[in-house]
Structures are given as structure tokens and as C-alpha cells.
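*Asks:* task: produce atomic coordinates for the following.
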Amino acid sequence: MTSRAPLKIDIWSDIACPWCYIGKRNLEKGLAETAGDDDAPRVEIEYHSFELSPDTPVDFEGSSAEFLAERKGIGIDEARAMNERVAQIAEGAGLHYRFDLQQHTNTVKAHELIHFAKAHGKQLEMKERLLSAYFVEGRHVGRIDELVAMAEEVGLDPVAARDALESDAYLDAVRADQAQAQAYGINGVPFFVIDGKYGVSGAQPPEAFAQVARQVWAEKQA
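*Replies:* The predicted structure follows:
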């Protein structure tokens, strides 16, 4: 059998998307389920930028529920109930969301940092760090000082990270990801493109990701 190239999974997501972190965990669990297969898929994952609310200010004045109520045009109690439901689903994925600590912000700089990290071989680590910071730790992921600190936490050069963020060095890469999403017709995240052929929308359960990984890996057999 000819050696197969790894299974490529391209993921469009936003740091401020609660379902994106849940989807990330479910994908990881699904791929872990396939690891013991006789012909286990070899997988390469790449994240791509998507901004759910590009008009969000860097420093949003208000709580997570207030942001949700304002954005969706709903009452504050309904917004709190929505957050509570998402938090319960996140717990099922092993994530302890703290909407009471959350600091809503513009995510474009976080996306630029993920591209910087990708250029230095740390994209997956940076993505995880930012999602945890935003949803679990209540850290501010829109301010350059905070982003530089998190870059250093995953082993990146803080001086180079700051220079990249202050100069908008990776803004074009963010915009290119967004243009590709538009070309694909992606209007919500998370969105997974499996081997450039199959689209999977939303935070599917782990078994669904395991199934599609096995199916597409089998199709790659020479």
C-alpha cells in the first residue's frame, strides 16, 4: 500500500465562540477513539480565523449576559439561561466555563496571534491557551499586553509576538482565512473541512468525528 498523506482537518472558529471550544474537545476525543485502530488515521489540524462579532469593542462594558442580550435582542434573564445551558454542555466536554468572569472583546488580535504562533510551530498550543483564557479563566484576550503574556506562556518569544501584533503583521492572513470562509459559504462556526472534501458544521459529538475520520481515512487508501 502506498503511504497516505495525513488526514487534513481545517477548522474555522472564533476565540469568542463557546461552541468552538466544545467542538475542539469533541474532535480531540473522537480522534483519540480512533488511535487504537489497526489502521489509525494520521491527522493534521489547522485552525483558521472567523470573527463572529467583528464590531465588538476591545473593552466591552458589561457582563457576558448583557453582551448576549444586546447582540441577540433578548432579555437579560433569557441570556443568562442560554449561558447556563451552554455551560452545562461544556461541562459534559470536560470544560468549566466561567461566564461570570468573561471579558467580551474584539478577537482580531487573538486571531493574529494564532497566525504568529502557526508561523513558529505553536498554533495548536496557542489556540488552546486562548480558549482556556477566555472561557475558563476570565482573562482579557483583546489587549496586546495580555496576548503577549499568553504567547510567552506557550513558549513563544514575547518580543517578537508584541512586534507582530503592534505591526498588524498577520492581519492579512486573518483576512485571507475570512475570505476563504466566505468562498466556502461558511456563515457559522465551528466549521470543519475534512481533507478538503467534506464539511462538518457545529460541535458534533466525539463519535461523529471518529466516524468521519475513519471514513475519509479509508477513502485515502491507494
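
*Asks:* C-alpha only now, for contacts and for neighbours.
*Replies:* Will do.

*Asks:* all helices of the protein, in order?
*Replies:* Assignment of helices within the chain using DSSP state H yields the ranges 18-34, 64-72, 76-92, 108-119, 123-135, 144-153, 158-166, 171-184, 206-219.

*Asks:* give the buried residues for the last one.
*Replies:* When neighbours are counted by 16 or more other CA atoms under 10 Å, the buried residues of helix 206-219 are found to be 206, 207, 209, 210, 212, 213, 214, 216, 217.

*Asks:* cool, and the first one?
*Replies:* If you call a residue buried by 16+ other CA under 10 Å, then helix 18-34 has these buried ones: 18-27, 29-31, 33-34.

*Asks:* so which of the helices of the chain is the most surrounded?
*Replies:* helix 108-119 (a mean of 24; mean count of other CA atoms under 10 Å).

*Asks:* one more sequence to fold, the one below, so I can look at both together:
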Amino acid sequence: MKCVEKYIFKKRNIYLISKHDINALKHIEIKPNVTITYYNLNDDHLESVLSHIYENKKLVTKYIKRNERDWKLIIAYYNNNPAGAFWIFEPNEKFFYDSIEINPNQILFCSVYVNSNYRGHGIQNQMREKALEYWMNNCIDKEVISVVERSNIASNKNIQRCGIKIKGYNYLIKLLGKNIVSIYKTNDKTNIWFLFNIKKA
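*Replies:* Model prediction:
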């Protein structure tokens, strides 16, 4: 199955939130030894902080290039140590990110990661609570999208604990491991995107 998902076909869960879903969301309490904060992308220590969180250094090199116009970064500290990162993508024009089209009426929660040394403390959902706070205070009329691999059981359980529900699926058709077609299906719409010469974030 892993070979099929890597090289041929993959199905992912789409979680959507609108302002009509607010009453269904479950509040997540921030634990005393966890601190959640927004991080300035122009800070000189950004690379160092992300390197403490992400074990994949290629991702760090990629993420430090993100700009404050389209991106917001939330950092979790566990006993004052960088432990997790949670990104909000809020574009001013249509972009593709991770084979999904995101338009100015939407925001995407993505690149969520908790360092393996700090898992089991509910840090991912505590960061999501902060991200939802940003959405409610700044852009509540926009739709929130989260895309989660179906095989990522832990992440699916975590997001569902917040009262967020699967409202669609993303099907990726691959050629030699590269995504070439993305099918986005919810109850309201179906989009088919051919992933050639697209504007990526």
C-alpha cells in the first residue's frame, strides 16, 4: 500500500471549517508547561528555532523562505524548548499548495509538526487552538482547510478531538511518484486540477 500511495495513487482527508461550525468546535486548554505564540518570520533566530523542531533539515531550508504577507507561524514551547510548529497560509491570490488550490476566501492550516521528543502532550491541538483563535479574530468569513493523510492516524484523531469533521477527500494521481492530477471532492463541489505549469506557493 505504501508503494501505491508513493508512486501511483493517494487519498487524503479534507477537513473544512466555516463560521457556521463554531459551536461544534471543542475548546483545547493550554497546559501549564506549554507556551503557544506567534513567531516573527523576520526574526534572526527563525532557522535555529525551526531546526530544533523539524528533524528534516530540507524542510527548514524551505520554510525559512516563507514571507509574512502570505504566512503566519505559530510555535509551541515545552518547558521553554521549541517543540512544535503550525503554519497558516492566507494568500491574497490563488495559489496551489500541496496539490490543492487555495484562494483568497480560504486559509490553509499546514506544515504542522511536533518534534518526536515532545509528543504525547497534546501540543498539536494546543497550536491548532491558537490558529483557530487567529481565524476567529481576523478572517472568520474565510473557509479553513486542513489536508491530512489518511494513513496518519494520530493526526486524524487529533484534529477530530477538536470537533473538526471530514467534509471531503483529495485524490492524487501520480506518475513515477510525482502528482499529476488532483481531484478535490466535497458535498458542495468537485474540482479536477492538472498539475502542470501551476502557480505554487
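
*Asks:* superposed, what's their TM-score?
*Replies:* Superposed pair, TM-score by TM-score structural alignment, normalised by the length of the second structure: 0.22. Supporting alignment: 76 aligned residues with a CA RMSD of 5.3 Å.

*Asks:* quick revisit: out of the buried residues of helix 206-219 of the first structure, flag the one nearest to residue 81 of the first structure.
*Replies:* When the buried residues of helix 206-219 of the first structure are ranked by distance to residue 81 of the first structure (CA to CA), residue 206 comes first, at 25.2 Å.

*Asks:* I figured that closest one was touching residue 32, is that so?
*Replies:* No. Judged on CA atoms under 8 Å, residue 206 of the first structure makes no contact with residue 32 at a distance of 9.0 Å.

*Asks:* residue 136 of the second structure belongs to a helix, doesn't it?
*Replies:* Yes. Assignment of residue 136 of the second structure by DSSP: H, G, I helix; E, B strand; the rest coil places it within a helix.

*Asks:* count the residues that sit near it.
*Replies:* Applying other CA atoms under 10 Å, we find 15 other residues in the vicinity of residue 136 of the second structure.

*Asks:* go on, residue 129 of the second structure?
*Replies:* Counted with other CA under 10 Å, the neighbours of residue 129 of the second structure add up to 20.

*Asks:* now the end-to-end length of stretch 144-163 of the first structure.
*Replies:* Counting by CA to CA, to the nearest Å, you get 10 Å between the two ends of stretch 144-163 of the first structure.

*Asks:* now do the strands in the second structure.
*Replies:* For the second structure, the strands defined by DSSP state E occupy 9-17, 34-39, 71-78, 81-89, 95-97, 100-102, 106-114, 143-149, 166-175, 178-186, 190-194.

*Asks:* quick check: which of the ones you listed is nearest to residue 46 of the second structure?
*Replies:* Closest of these to residue 46 of the second structure is strand 34-39, at 8.2 Å (criterion: CA to CA).

*Asks:* which other helices and strands contact that closest one?
*Replies:* For strand 34-39 of the second structure, the elements it packs on are strand 71-78, helix 123-138, judged by 3 or more CA pairs under 8 Å, 6 or more residues apart in numbering; DSSP states H and E.

*Asks:* distance to residue 47 of the second structure added to those, as JSON lines?
*Replies:* Shown next, in JSON lines, are these (distance: least, CA to CA, whole Å):
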{"stretch": "strand 71-78", "distance to residue 47 of the second structure": "13"}
{"stretch": "helix 123-138", "distance to residue 47 of the second structure": "19"}
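
*Asks:* which one of those lies nearest to residue 173 of the second structure?
*Replies:* Closest of these to residue 173 of the second structure is strand 71-78, at 27.8 Å (criterion: CA to CA).

*Asks:* what packs against that closest one?
*Replies:* Using 3+ CA pairs under 8 Å, 6+ apart, the elements in contact with strand 71-78 of the second structure are strand 34-39, strand 81-89, helix 123-138.

*Asks:* in it, what counts as buried?
*Replies:* Buried-residue list, strand 71-78 of the second structure, by 16+ other CA under 10 Å: 72, 73, 74, 75, 76, 77, 78.

*Asks:* just flag the most distant two among the residues you listed.
*Replies:* Greatest spatial distance among the buried residues of strand 71-78 of the second structure (CA to CA): 72 and 78, at 20.1 Å.

*Asks:* turn the helices of the first structure into TSV, columns for distance to residue 192 of the first structure.
*Replies:* Formatted as TSV, those follow (distance: least, CA to CA, whole Å):
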stretch	distance to residue 192 of the first structure
helix 18-34	9
helix 64-72	25
helix 76-92	19
helix 108-119	17
helix 123-135	15
helix 144-153	25
helix 158-166	27
helix 171-184	11
helix 206-219	10
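
*Asks:* residue 199 of the first structure is nearest to which of these?
*Replies:* helix 171-184 (9.4 Å).

*Asks:* what is that closest one packed up against?
*Replies:* strand 43-49, helix 108-119.

*Asks:* quick check: the gap between residue 164 of the first structure and residue 116 of the first structure.
*Replies:* Residue 164 of the first structure is 7 Å from residue 116 of the first structure, where distance means CA to CA.

*Asks:* picking up where we left off before, JSON lines for the helices and strands packed on helix 171-184 of the first structure, including distance to residue 183 of the first structure?
*Replies:* What follows is these, written out as JSON lines (distance: least, CA to CA, whole Å):
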{"stretch": "strand 43-49", "distance to residue 183 of the first structure": "13"}
{"stretch": "helix 108-119", "distance to residue 183 of the first structure": "19"}
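
*Asks:* before we move on, back to that, identify the farthest-apart pair in the buried residues of helix 18-34 of the first structure.
*Replies:* Farthest pair in the buried residues of helix 18-34 of the first structure, by CA to CA: 18 and 34, 25.2 Å.
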